[in-house]
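>>> My questions concern the predicted model and sequence given below.
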Amino acid sequence: MMDPQGKGGSSGTLIMMGLMILVFWLFMIRPQAKKAKKQKEFINNLQKGDKIVTIAGIHGKVNKVNDDATLELETSPGSYMKIERSAISMEWTANINKPVAEVKK
């Protein structure tokens, strides 16, 4: 009669599944968590005078940081708007528009 395949086939499948989960975690979840942590740290450390860009693409300078998770943004001289901290996308610096070769130096 024919011998059934060895029982080692199921343990090989489990090892492969474990490796796939590990690779998924290393390349997808971990970098995303690092980026979210860095963004949260940036938002919590905002101070008056920092230049930022909102998720809507509005550029401005932080005029006042409020205790209620909002801040006052100066979009042009004398023009202010109140925004939520969660609406901040990134810091607006000179590095954004520099060529890649200059940024790496």
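Right, received. Where do you want to start?
>>> From here on, just use CA atoms for contacts and neighbour counts.
Fine.
>>> need the helices for this protein, in chain order.
With DSSP state H, the ranges of helices along the chain come out as 8-24, 30-44, 100-104.
>>> And the ones you listed: which comes nearest Met81?
Ranking the helices of the chain by their distance to Met81 (criterion: CA to CA) puts helix 30-44 first, at 17.1 Å.
>>> so what does that closest one touch, helix or strand wise?
If you count contacts as 3 or more CA pairs under 8 Å, 6 or more residues apart in numbering; DSSP states H and E, helix 30-44 packs onto no helix or strand.
>>> what angle do it and helix 8-24 make?
What separates the directions of helix 30-44 and helix 8-24 is an angle of 30 degrees, with axes from the mean of the first three to the mean of the last three CA atoms, to 10 degrees.
>>> circling back to that earlier point, okay, the helices of the chain, which one's buried deepest?
Compared across the helices of the chain, helix 30-44 shows the largest average neighbour count, a mean of 13 (mean count of other CA atoms under 10 Å).
>>> try it against this one:
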Amino acid sequence: MFSLAFAEGAPAAGAAGGGMMAQFQGMIPLILMFAIFYFLLIRPQQKKAKEHRTLLDALKKGDQVVTAGGMHGKITSIDDQSVMLEIAPGVNVKYNKGFIASVKQD
């Protein structure tokens, strides 16, 4: 009985190098998951944010815009943080610039 225990206890010389490969193979699914998240979620979101920043930088007085809440209006004044929209003749409302969702093409 003791001879079996001693025979199983000593690892072979080639088994030590396989441990590093096994650790790398365990990381492959994590690397693939990160790549999938990057190309399907992170990268498109960054692209859309860049397009929105470009849209906000190009805003000017007189543009017809739609806000994130669905309000349609014409920009009557603009500064760094906010825009004044005319939503009806003589009715002006102030919005944060970041809430402009799109510019209407007339």
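Perfect, thanks for sending it. Note that the structure is a prediction, hence the values are computed from the model and not measured.
>>> mind giving me CSV with the helices of the first structure and columns for distance to Glu74 of the first structure?
As requested, these are arranged in CSV below (distance: least, CA to CA, whole Å):
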stretch, distance to Glu74 of the first structure
helix 8-24, 42
helix 30-44, 17
helix 100-104, 27
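>>> Indicate which one of these is closest to Ile83 of the first structure.
Across those, Ile83 of the first structure has its closest neighbour in helix 30-44 (12.4 Å, CA to CA).
>>> quick one: the closest one aligns where in the second structure?
The counterpart of helix 30-44 of the first structure in the second structure, counting by TM-score structural alignment, spans residues 43-57.
>>> Enumerate residues external to that stretch that contact any of its residues.
The list of residues contacting stretch 43-57 of the second structure from outside it, by CA atoms under 8 Å, 6 or more residues apart in numbering, reads Lys97, Gly98, Ile100, Ala101, Ser102, Val103.
>>> Repeat that for stretch 81-92 of the second structure.
Counting by CA under 8 Å, 6+ apart, the neighbours of stretch 81-92 of the second structure from elsewhere in the structure are 71-78, 93-98.
>>> hmm, 10 Å instead?
The contact list for stretch 81-92 of the second structure (CA atoms under 10 Å, 6 or more residues apart in numbering) reads 59-67, 71-78, 93-100.
>>> Which of the residues in it are classified as buried?
Val83, Met84, Leu85, Glu86, Asn92 (16 or more other CA atoms under 10 Å).
>>> how far does that stretch stretch from start to finish?
With CA to CA, to the nearest Å as the measure, the ends of stretch 81-92 of the second structure fall 16 Å from one another.
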